[in-house]
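Visitor: Okay, here's the prediction I keep looking at, along with the sequence it came from:
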Amino acid sequence: MERENPFCAYLYDLSKLRHHVDRLMTTLPSNFRLFYAIKANSDETLLKTLAPVVHGFEAASLGEIEKIRAVDKEILILFGGPGKTQAEIEGAIHNRVALLHVESFHELQLVNHIAGQKGTTVSILLRVNLRHSVPNAQLKMSGVPTQFGIDEFEVPNAIALAKCLPNVKILGFHFHAMSNNGDSKAHAHFVDHCFERAKSWGKEWNIDISYVNVGGGIGINYQNIEEQFAWDDFIEDLQGVIQKHKDANWQTVFECGRYITSSCGYYAAEVLDIKQNHGKYFCLLRGGSHHLRLPAAWKQSHPFTVVPVEKWSYPFSRPEVTESVITVAGELCTPNDVLARDILVPRVRVGDILLFHYAGAYGWAISHHDFLSHPHPDHLYIESDTLIHEAILV
């Protein structure tokens, strides 16, 4: 069957996703909980796949809360975000959010006010902007001036205020501090530091801590996909942290996004043209950063492989390059529409397909889909990575 239009699609390997998350869940210490931060990818099929295997979901807006409830009426929801509206807080209460992460003194009083009007009490964690963070994380939410959380030095004042408010109940602290950290040992040290701060405040203010949320932030190595976060080493180091704090009786929460769904997703786009300008080869795709914005946003090359397509329907010669360095660009009218720069490829031809790996998080979800009004990619769901090429070449 001949394809009418150039191929462009996101592909999700649901079997790979389940296997990956099952491994994380079975290796987590018993008092740890794994939540999926749906901001990484809120695709409905992925949420339905994950709902039976994770402990819950983390949402950053009322829209995300409603997406979760459309999939599962009972699953636990954590609700965070630096700027919550009254409607969002009301919606969180209506949708029975388990924990609301409070980010400021104003928000603390607003939550208490709304809860009082509704005759209820809201369980909260205070989000802390630590003065300490993980130095090599790609993005930092704490340890530097940012809009997130309550300055560590102001946390005692926030605790004092919370304890005076009748319609909020402080159950612990939220320490989400970074994004895309690849250092497992540094991540374990970060958890240890969070425990130290939580224990100190709990003792000083006589708080019966139920939860310490250490956030997500576990990263993906897009530059060398063979060397990823050392999860087993992390769990081993975590056992030492647990032993050190064996007197703590709280549940520890991870709210991972990228690390959960990235590896199960692929973005595939057909090569439309190959040209040379100013001594450099450019490989132009049916697709681009309006579908996969991450490489342009982070100014990095996204890993890909070439899927050869042998069929060629035209009566003229097929453009190709061999053993050449190429830059992969999309179809948008901007020089910023680049997915990979200066990559050596053995061979690529017009009509071949480039398959981008680790595209299951912060890909389609963060991209400017309708810029220039090009068609959207297809979204395909498979149950084995052996079917990836088959799905592309149909």
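Guide: Looks like it came in fine.

Visitor: CA only for contacts and neighbour counts going forward, please
Guide: Will do.

Visitor: The helix ranked longest in the chain packs against which elements?
Guide: In the chain, assigned by DSSP state H, the helix with the most residues is helix 184-205. In terms of contacts (3 or more Cα pairs under 8 Å, 6 or more residues apart in numbering; DSSP states H and E), helix 184-205 is packed against helix 155-164, strand 211-213, helix 231-244.

Visitor: could you dump those to CSV with mean neighbour count and distance to residue 269?
Guide: Below are the helices and strands packed on helix 184-205 laid out as CSV (neighbours: other Cα atoms under 10 Å; distance: least, Cα to Cα, whole Å):
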stretch, mean neighbour count, distance to residue 269
helix 155-164, 15, 49
strand 211-213, 24, 38
helix 231-244, 15, 31
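
Visitor: Below is structure B, check it against A:
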Amino acid sequence: MSGADLATALVAEHFEVAGGELVIGGVPVSELARRFGTPFFAYDAGVMRRSYRALHEALDGFAAIHYSVKANPAVPVIGLFLSEGAGVEIASIGEYRRARAAGAAPEQILFAGPGKRRAELEEAVAGGIGEIHVESFEELERLEAIGTALGRTIAVALRINPVAAAQGGAMRMGGKPSPFGFDEEDLGEVLAALGGCPQLRLAGLHLFAGTQVLDAGVLLAQWEHGLKLAREVARQVGQPLATLDLGGGLGIPYFQGDRSLDLGALAAGIPALARSVPPGTRVVVEPGRFLAGPAGVYVMAVNASKRSRGQSFVVTDGGMHHHLAASGNLGQVIKRDYPIIAPTRLGGPAGPPVSVVGPLCTPLDTLGRTVTLPPLGVDELVAVLQSGAYGPTASPGGFLSHPAAAELLVEDGVASPLPR
């Protein structure tokens, strides 16, 4: 599938088109640009809801869903997933505060992260938290001291860095030296240390083997490994675990050759996994990108179209300072293009390939290297799809002091600016 084919497929799968124009949450993209200016991120609430419901159906009878706030921490976005029935997973006290502001009850929140500071842990424990996922011996000691000082028993899960056989995905989180969690082979030592912490109660395990997984078989194998480990730990401690957090990692297609995660294939493997869940254990998955990513569109206006030594460039008013991931500078080794469209010229004749670049004084500010678009004039629109996750908050917004991009949540014809 070419980049253009992927973009066409994504538009058809997730959005409406009227008169050759992209419609986001019931509002034509040109109207959003007129009302709010460019650049902006628009998040289609309906797409988010459909993504959640499709995954919920695929996992029915097996796992609950906790939205991973890091993907898009806007309070209304968190609130949207809470309204659908999700819990939340956080990785900082700032995300904890956002989750509570969105209406999350303390017991709905899971707190992971390899470097939690004492003040963060104190605030979360004092305010109430479902579980804290412990990732180091120092964190065990910190939490034990906090529990003693506050007179509380704290529910903890042990984050495990799984063995190599369980890894997978575009960014592998396990099976190698890692700052995340305890190595699986050291689990006995960790359980012994936890046994010496009377203020801490072992509630569960957390495994996260990889991210951006597009193969249902890889996910099912990782989850099967997690279930096996949960049964073994339950045997060692003499009681079932209350929770097993299997992590996130569900991917979305960004690049030429990517295929969407097959939820049908995932659902087909769920009954066998569900039968092996230990009695009394609640299984959790914590996707973020999968739920929020497809709903987002980053919209820019053309500032200039030019040629240099045989190469054509479209220069826009947006760039990597708003959307670092789309520039390829957030983890890509070989930079590839996100799906890019001319959102008011859909279905129109394409011109020769162009590079789409932003306004920053650096060659790193390139959002598309070989993009097929109609010939575009000044003030016409260019849009990057799959932009609902890891957008503004994962980008160097202060670089060169350009204005921030607006963020909009759009649903049923109403566009609501998100608070900064």
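Guide: Yep, that arrived. Note that the coordinates shown come from a computational prediction; the quantities given were computed from them, not determined experimentally.

Visitor: what's the TM-score here?
Guide: TM-score of the superposed chains, computed with TM-score structural alignment, normalised by the length of the first structure, equals 0.89; 376 aligned residues with a Cα RMSD of 2.4 Å.

Visitor: Turn the helices and strands packed on helix 184-205 of the first structure into JSON lines, including distance to residue 359 of the first structure.
Guide: Output for these, formatted as JSON lines (distance: least, Cα to Cα, whole Å):
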{"stretch": "helix 155-164", "distance to residue 359 of the first structure": "37"}
{"stretch": "strand 211-213", "distance to residue 359 of the first structure": "26"}
{"stretch": "helix 231-244", "distance to residue 359 of the first structure": "20"}
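
Visitor: sorry, back to before: compared with the second structure, how much does the longest helix of the first structure deviate?
Guide: After superposition onto the second structure, helix 184-205 of the first structure sits on average 1.1 Å from its aligned residues (mean Cα distance after the TM-score superposition for the first structure).

Visitor: okay, and that helix goes to which residues in the second structure?
Guide: Helix 184-205 of the first structure corresponds to residues 216-237 in the second structure, going by TM-score structural alignment.

Visitor: Buried residues of the matching stretch, list them for me.
Guide: For stretch 216-237 of the second structure, a neighbour-count test (16 or more other Cα atoms under 10 Å) marks 216, 218-227, 229-231, 233-234 as buried.

Visitor: what does stretch 39-53 of the first structure give?
Guide: Of the residues in stretch 39-53 of the first structure, 39, 40, 41, 42, 46, 47, 50, 51 count as buried by neighbour count, 16+ other Cα under 10 Å.

Visitor: next one: stretch 47-56 of the second structure
Guide: Here stretch 47-56 of the second structure shows 47, 48, 49, 51, 52, 55, 56 as buried, counting by 16+ other Cα under 10 Å.

Visitor: Let's verify the counterpart of residue 335 of the first structure in the second structure: helix, strand, or coil?
Guide: Using TM-score structural alignment as the criterion, residue 335 of the first structure maps onto residue 363 of the second structure. Secondary structure, DSSP: H, G, I helix; E, B strand; the rest coil: residue 363 of the second structure is coil.

Visitor: Can you measure across stretch 325-343 of the first structure, start residue to end residue?
Guide: The first and last residues of stretch 325-343 of the first structure sit 5 Å apart, counting by Cα to Cα, to the nearest Å.

Visitor: Contacts only, for residue 17 of the second structure.
Guide: residue 23 (Cα atoms under 8 Å, 6 or more residues apart in numbering).

Visitor: Are we agreed that it is in a helix?
Guide: No - assignment of residue 17 of the second structure by three-state DSSP gives strand, placing it outside any helix.

Visitor: Please report the distance of it from residue 37 of the second structure.
Guide: Distance from residue 17 of the second structure to residue 37 of the second structure, counting by Cα to Cα: 21 Å.

Visitor: Let me see the ranges of the helices in the second structure.
Guide: 3-14, 29-36, 45-58, 75-83, 93-101, 118-127, 137-150, 187-195, 216-237, 263-275, 289-292, 324-327.

Visitor: got the angle for the longest one vs helix 263-275?
Guide: Right, the one you point to is helix 216-237 of the second structure. 20 degrees (axes from the mean of the first three to the mean of the last three Cα atoms, to 10 degrees).

Visitor: Next, the angle helix 187-195 makes with helix 216-237 of the second structure.
Guide: Interaxial angle of helix 216-237 of the second structure relative to helix 187-195 (the same axes, to 10 degrees): 50 degrees.

Visitor: who's in contact with helix 216-237 of the second structure?
Guide: The set of residues external to helix 216-237 of the second structure that reach it, using Cα under 8 Å, 6+ apart, is 166-169, 204-205, 207, 209, 213, 240-241, 244, 246, 250, 261-263, 265-266, 269-270, 273, 276-278.

Visitor: Whatever residue of the second structure lines up with residue 127 of the first structure: what's it in contact with?
Guide: Taking TM-score structural alignment, the alignment pairs residue 127 of the first structure with residue 159 from the second structure. Applying Cα under 8 Å, 6+ apart to residue 159 of the second structure gives the contacts 133, 134, 135, 180, 181, 182, 205, 206, 207.

Visitor: what do you get for residue 100 of the first structure?
Guide: By Cα under 8 Å, 6+ apart, the contact set of residue 100 of the first structure is 78, 79, 80, 92, 122, 123, 124, 125.

Visitor: can you rerun that using 10 Å?
Guide: Counting by Cα atoms under 10 Å, 6 or more residues apart in numbering, residue 100 of the first structure touches 58-59, 77-81, 89, 92-93, 111, 122-127, 168, 170, 174.

Visitor: Same question for residue 125 of the first structure.
Guide: 78-80, 99-103, 168-175, 209-213.

Visitor: Just the buried ones among those, please.
Guide: Neighbour counting with 16+ other Cα under 10 Å marks 78-80, 99-103, 168-175, 209, 211-213 as buried within the contacts of residue 125 of the first structure.

Visitor: Go through the residues you listed and flag which are in strands.
Guide: Residues of those located in strands (DSSP state E): 78-79, 99-102, 168-174, 211-213.

Visitor: and of those, the nearest to residue 366 of the first structure?
Guide: Closest approach between these and residue 366 of the first structure, by Cα to Cα: residue 79, at 19.3 Å.

Visitor: would you list the helices of the second structure in JSON lines and tack on distance to residue 388 of the second structure?
Guide: Formatted as JSON lines, the helices of the second structure follow (distance: least, Cα to Cα, whole Å):
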{"stretch": "helix 3-14", "distance to residue 388 of the second structure": "12"}
{"stretch": "helix 29-36", "distance to residue 388 of the second structure": "16"}
{"stretch": "helix 45-58", "distance to residue 388 of the second structure": "9"}
{"stretch": "helix 75-83", "distance to residue 388 of the second structure": "10"}
{"stretch": "helix 93-101", "distance to residue 388 of the second structure": "17"}
{"stretch": "helix 118-127", "distance to residue 388 of the second structure": "27"}
{"stretch": "helix 137-150", "distance to residue 388 of the second structure": "32"}
{"stretch": "helix 187-195", "distance to residue 388 of the second structure": "37"}
{"stretch": "helix 216-237", "distance to residue 388 of the second structure": "22"}
{"stretch": "helix 263-275", "distance to residue 388 of the second structure": "20"}
{"stretch": "helix 289-292", "distance to residue 388 of the second structure": "5"}
{"stretch": "helix 324-327", "distance to residue 388 of the second structure": "11"}
